[in-house]
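In: heads up, no residue letters with this:
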């Protein structure tokens, strides 16, 4: 994770939600992978806000990013 990514994560308020476009700014994969990983449990599932709008809880994304960082640190 780059310094930019780390700063974006620490600036992210755990209270709130974000759409896929915002999530994609924080993760090292694309839109199709985001949905695939969310579907198979490798990434937090989005919440359906209204009929066609889904979003991710900031707290869930932060927890996932921190877990990935900790796993990478443990490998080193």
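Out: Received the coordinates, thanks. Note that the structure is predicted; figures quoted are calculated from it, not measured.
In: only C-alpha atoms for contact and neighbour calcs from this point on.
Out: Fine.
In: ok, residue 41 to residue 33 distance?
Out: Residue 41 is 12 Å from residue 33, where distance means CA to CA, to the nearest Å.
In: again with residue 52
Out: Using CA to CA, we find residue 52 at a distance of 19 Å from residue 33.
In: more neighbours: which of residue 41 and residue 33?
Out: Shown here are residue 41 and residue 33; by other CA atoms under 10 Å, residue 33 has more neighbours (13 against 10).
In: second structure follows, compare the two:
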């Protein structure tokens, strides 16, 4: 079964890394460099990303791979 994202809302990093196969430190480096979307703080210890931002990222990555 392929990992999937919810239709709307927010996703945590573990779910993103199921769909985009890179390491956690590489993900954070991409966020810091502006290559990946900025997170949203949902609480003092809770960081997540908007699903629509992650879907756009996947679409852009797919376009770059396809040429």
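Out: Yep, it's here. These numbers were taken from a predicted model, which means no experiment stands behind them.
In: quick TM-score on the pair, please.
Out: The TM-score (TM-score structural alignment, normalised by the length of structure 2) is 0.88; 67 aligned residues with a CA RMSD of 1.7 Å.
In: not counting its neighbours along the chain, what's nearest the most centrally placed residue in structure 1?
Out: Centroid-nearest residue in structure 1: residue 61, 3.6 Å away (criterion: CA atoms, centre = their mean). Closest residue in space to residue 61 of structure 1, ignoring its immediate chain neighbours: residue 44 at 6.8 Å, by CA to CA, 6 or more residues apart in numbering.
In: would you verify that that neighbour is located in a helix?
Out: No: counting by DSSP: H, G, I helix; E, B strand; the rest coil, residue 44 of structure 1 is not found in a helix; it is coil.
In: show me what contacts it?
Out: Residue 44 of structure 1 makes contact with 38, 56, 60-61, 64 under the criterion CA atoms under 8 Å, 6 or more residues apart in numbering.
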